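# What would the 3D arrangement of this be:
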Amino acid sequence: MPELTATADLMSPLNLFLQADVVVKAVMLGLLLASVWTWAIIFTHSIRLRQINRGTDKFESDFWATNDIDAFYSHRGTDRLPIAAVMSAALDEWRRSTKTKQVDRAGTRERLASRMNAAVATELDRLSDRLNILATVGSVAPFVGLFGTVWGIMRSFTAIAGANNTSLAVVAPGIAEALFATAIGLFAAIPAVIAYNRLTHGLDRLEAKLSRFADRFHATLSRELEVEVATGH
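Here you go, the predicted structure:
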C-alpha cells in the first residue's frame, strides 16, 4: 500500500509539473495563463452583455413611450448603451440635414440610415473586442498541448534508450506529464470555444435588436421629414 501511495503522489498534477522538462513546463504555464485570461474574458463579457441587454430593453421601452424625443435625448442621450449611441447618431444627422431651408428628403433618409448603421457596427465592434482571443485560444491551445505531449513522449523514449529498460516505471512519468500537457490544452480550449459561440450568439441577438430599433426610428424620422417639408419648416 505505501508503494501505491508513493506512485499516486508522483502522478499528482503538481509533481507532474515539477518533474516535467523545461519545454513542457513552459507549455503548461502558457496554457494555464491562457486559461486564466480566457475565464476573465468570459466573466467580464458575460456580465457586460447581460447588463447591456437589460439596459437596452429598458431604454427602448422608455424611448417609445416618450412624447418628446428632444427631451428624452437631453436626459438619456449620454447613457453608456449601444442603443443610446444609435439614437444620438440619428438625431445628430437629423439636425444637420434639416437645418437648411431646402431639405433633401431622399438624401436625408440615406444619411440617416448610413449613420445609424455605422453606429450599430461601431458599437458591436467595441463589444466584440477581445472575443478573438477566445477564438484563438480555442483553436490553438489543443495544438500547443499536443506539442508538449509529443515533446514529453520523445523524452520518455530517450529515457528508455538510456536505461535499456522498457518497464512501465521508467516510461510512466514522462508519458504522464506529456498527457497532462494535452489535458491542460483541452482545459483551456473547451471553455473558450463554448464561450465564444455563446457570446457571439448574444452579440448577434443584440445586433438584431439594435437594427430593429434603427429601422423603426428611421421610419419615424422619415414621417417627421414629410411633415417638416409639408409645413415648410
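# CA only for contacts and neighbour counts going forward, please
Fine.
# Leu134 against Val36, yeah?
No - judged on Cα atoms under 8 Å, Leu134 makes no contact with Val36 at a distance of 11.4 Å.
# Quick check on those two: which one has the bigger neighbour count.
For Leu134 versus Val36, the count of surrounding residues by other Cα atoms under 10 Å is larger for Leu134: 27 against 12.
# One more, so I can put them side by side:
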Amino acid sequence: MTSLSYLAATAVPPTRLDPWQLFLDADIVVKVVLIGLIVASIWSWTIIIGFLMRAARLKRRNAQFEEDFWGHDDPEKLISTKRASSTPSARVAKAGMDELRLSTSGAKFDREGTRLRVAQAMEGQVAAESDRLADRLNFLATTGSVAPFVGLFGTVWGIMNSFFQIGSQQNSSLAVVAPGISEALFATAVGLFAAIPAVVAYNRFNHTVNGIEAGMQRFGDRVHAQISREMDGA
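Take a look at the predicted model:
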C-alpha cells in the first residue's frame, strides 16, 4: 500500500459541519455573498445595540425632564438649560414656547390662531424627534427583507456549480456533489442568520419609537393646555 493510499484509507471523515471550512471551500461568488451577508449582520447588530442604549437613555431623560418641568417655578428657564437641550421632550416644549413668543410679540394677537400655531409647532417637533430616533432602522428592514434572497442567490449559484462538477467529472455520486451543496446551503443559512434578528429588532424598535412618540405627544398636549389656560387668563 502506498503512503497516499494509506492516508486515504485512514482519513477520518468530519463528524460535524465546520462553517469556516465551508467558507474556504466555497466558490468565489458564494464567498462574496457570504462576506456581504456577514457585514450586513454585523452592521445590523451595531444598530440594534446602539438603538437599545439610545432609546433607554432618551426615555430616562424625557421622564426626568417632564417631572422637573411640571415642578419647576420657571419652566422656560429650565428649557434653556444645557441639559434640556439634549432631551427630546425639552425640544418639544421649546418649539411651543418659541412659537408662543413669536405669536404674542405684537401689540395684538389672535388667541385661536396662536393656539393653533403652538400646537402645530410642537406636533412638528414630535415628528422630527421620532424621525431622528428611527433614522437607521430602515437598514434593519432592508436587511430583513433582502438578506434571505441574497443567501438564496448564493445557494442557487453553488448548486449550479455542483451540477457543473457532475457533468465535468461524469460522476453523479453523492460524494461529488455533497460538498458543493453544503457550501451552497450555507449561504442560505447565513442569509437567515442576518435576516431574522434584523426583522425582530425592526418590529420591536418600531413599537418603541411609537411609544416614545406617543409620550412626547401627550407631554406636548399638556403643555399646550397649560399655555391655553394662561392665554385665557391674560
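# Now compute the TM-score of the two chains, please.
The pair, once superposed, lands on a TM-score of 0.93 when counted by TM-score structural alignment, normalised by the length of the first structure; 226 aligned residues with a Cα RMSD of 1.6 Å.
# could you list every residue that touches the counterpart of Leu22 of the second structure in the first structure?
Matched by TM-score structural alignment, Leu22 of the second structure corresponds to Leu16 in the first structure. Contact partners of Leu16 of the first structure, counting by Cα atoms under 8 Å, 6 or more residues apart in numbering, are 10, 173, 176-177, 180.
# can we see that at 10 Å?
Applying Cα atoms under 10 Å, 6 or more residues apart in numbering to Leu16 of the first structure gives the contacts 9-10, 25, 173-181.
# same question, Trp157 of the second structure
Neighbour list for Trp157 of the second structure: 27, 29-30, 151, 180-181, 184, 187 [criterion: Cα under 10 Å, 6+ apart].
# are any of the contacts of Leu16 of the first structure buried, and which?
For the contacts of Leu16 of the first structure, a burial check counting by 16 or more other Cα atoms under 10 Å picks out 25, 173-181.
# ok, those vs Ala192 of the first structure, which is closest?
When those are compared for distance to Ala192 of the first structure (Cα to Cα), Ala181 wins out at 17.0 Å.
# what's the longest helix in the first structure?
In the first structure, with assignment by DSSP state H, the single longest helix is helix 168-231.
# Can you name every helix or strand that it contacts?
If you count contacts as 3 or more Cα pairs under 10 Å, 6 or more residues apart in numbering; DSSP states H and E, helix 168-231 of the first structure packs onto helix 2-10, helix 13-19, helix 22-65, helix 82-98, helix 105-127, helix 131-163.
# any idea of the angle it forms with helix 82-98?
Interaxial angle, helix 168-231 of the first structure versus helix 82-98 (axes from the mean of the first three to the mean of the last three Cα atoms, to 10 degrees): 30 degrees.
# The first structure: which residue goes with Gly124 of the second structure?
Aligned partner of Gly124 of the second structure by TM-score structural alignment: Ala118.
# How about the contacts made by the residue nearest the centre of the first structure?
For the first structure, the residue nearest the mean C-alpha position is Leu131 (2.9 Å; Cα atoms, centre = their mean). Leu131 of the first structure is in contact with 38, 41-42, 45, 192, 195-197, 199-200, counting by Cα under 10 Å, 6+ apart.
# count of residues packed around the aligned residue in the second structure for Trp37 of the first structure?
Here Trp37 of the first structure is matched to Trp43 in the second structure, going by TM-score structural alignment. By other Cα under 10 Å, 15 other residues sit near Trp43 of the second structure.
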